[in-house]
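S.K.: Curious how this folds, go ahead:
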Amino acid sequence: MAAVACLVAGAQVVRLAAVFTLAWTHSVQKSEWQEDWRATPGGLVLQEVRVQGSGAGMEPPEGAVRAGGFYVARPQLAPQLSVILRRSGATADWRVCTQGRCRPMGDLVAADADPVELKICD
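M.R.: Modelled structure (predicted):
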């Protein structure tokens, strides 16, 4: 059976897909950041990062090239057992994109859940 990612917020568990994108807008720079992830038996693999601009802690990753209005990079990061997503309430919510459709994370788990863990489903 193929690996699938889940969002875990307290007792709430939401199955995503094997391939998905996390997206958000930086609170100061108002620049878009997108990360493509793939669930594997060994963990979550970051496949590609796209950053609309730079500044205020949003520097494009090393080796990024400019394409289509974004800096695009393929970071060499070891598979992650989990990724913790924090929600301050001071910025727009994370967006979770699967099969070409993006939704605020609050459509999937409680809007006030913090932190939310992204991990491989059990």
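
S.K.: Going by C-alpha atoms from here, please, whenever you check contacts or count neighbours.
M.R.: Fine.

S.K.: need the contact list for the residue nearest to the spatial centre of the chain.
M.R.: Nearest residue to the geometric centre of the chain (CA atoms, centre = their mean): L22, 2.7 Å. L22 makes contact with 34-37, 94-97 under the criterion CA atoms under 8 Å, 6 or more residues apart in numbering.

S.K.: which one of these sits closest to A56?
M.R.: Q34 (16.4 Å; CA to CA).

S.K.: Now do the contacts for the closest one.
M.R.: For Q34, the contact set (CA under 8 Å, 6+ apart) comprises 21-24, 49-51.

S.K.: One more, please, to line up against the first structure:
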Amino acid sequence: MIGLCIGLAGMVWADLPTDRFTLSWRHSIERVPWEEDYRVTPDGLVLTAARIKGVGAGMEPPEGAQYRDGAWHYRPDLPPIQPLRLARTPEAGDYDLCLDRICYPLSHWIGPPRAEQPAIELWACRLSGGTGGGT
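M.R.: So this is what the prediction gives:
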């Protein structure tokens, strides 16, 4: 079974049995919410849709984005990402990971952001039948 692994440099800190998720966060300076929807595939994480709920310095919506329901919606055309590397520091705040529309901060699975560990990775991985991992 394919699922989502969270960790760094191939070391799994948590694994989640899911085939899709939404990653959301607030821009560290402008505090504008961003959301990205991913599908988990054997080739990696496929970004299927994205939304920006505002604009600001360095946050212009891409060409072709459409404004509806209070956000700029767009569909990036990218190959599968394997791994997806995220900057994660106490100053910037945490990401939320949403599964079946229920959202939790990444700290729910791997603890709070720490200055000495300023990045994490998400990747598609083969699960060994477990129930999702610990920290």
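
S.K.: Need the TM-score from the superposition.
M.R.: With the length set by TM-score structural alignment, normalised by the length of structure 1, the two chains reach a TM-score of 0.90; 121 aligned residues with a CA RMSD of 1.6 Å.

S.K.: follow-up on the earlier one: turn the contacts of Q34 of structure 1 into JSON lines, including distance to C6 of structure 1 and secondary structure.
M.R.: Shown next, in JSON lines, are the contacts of Q34 of structure 1 (distance: CA to CA, whole Å; DSSP: H, G, I helix; E, B strand; the rest coil):
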{"residue": "T21", "distance to C6 of structure 1": "13", "secondary structure": "strand"}
{"residue": "L22", "distance to C6 of structure 1": "13", "secondary structure": "strand"}
{"residue": "A23", "distance to C6 of structure 1": "16", "secondary structure": "strand"}
{"residue": "W24", "distance to C6 of structure 1": "18", "secondary structure": "strand"}
{"residue": "V49", "distance to C6 of structure 1": "20", "secondary structure": "strand"}
{"residue": "R50", "distance to C6 of structure 1": "22", "secondary structure": "strand"}
{"residue": "V51", "distance to C6 of structure 1": "24", "secondary structure": "strand"}
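
S.K.: so which of the contacts of L22 of structure 1 comes closest to V4 of structure 1?
M.R.: Nearest to V4 of structure 1 among the contacts of L22 of structure 1 is W37, at 10.8 Å by CA to CA.

S.K.: Quick check: chain neighbours aside, which residue is closest to D19 of structure 2?
M.R.: V40 (4.7 Å; CA to CA, 6 or more residues apart in numbering).

S.K.: Is that neighbour in a helix, a strand, or coil?
M.R.: Using DSSP: H, G, I helix; E, B strand; the rest coil, the structure places V40 of structure 2 in strand.

S.K.: That one: neighbour count?
M.R.: Burial of V40 of structure 2 is recorded as 22 neighbouring residues (other CA atoms under 10 Å).
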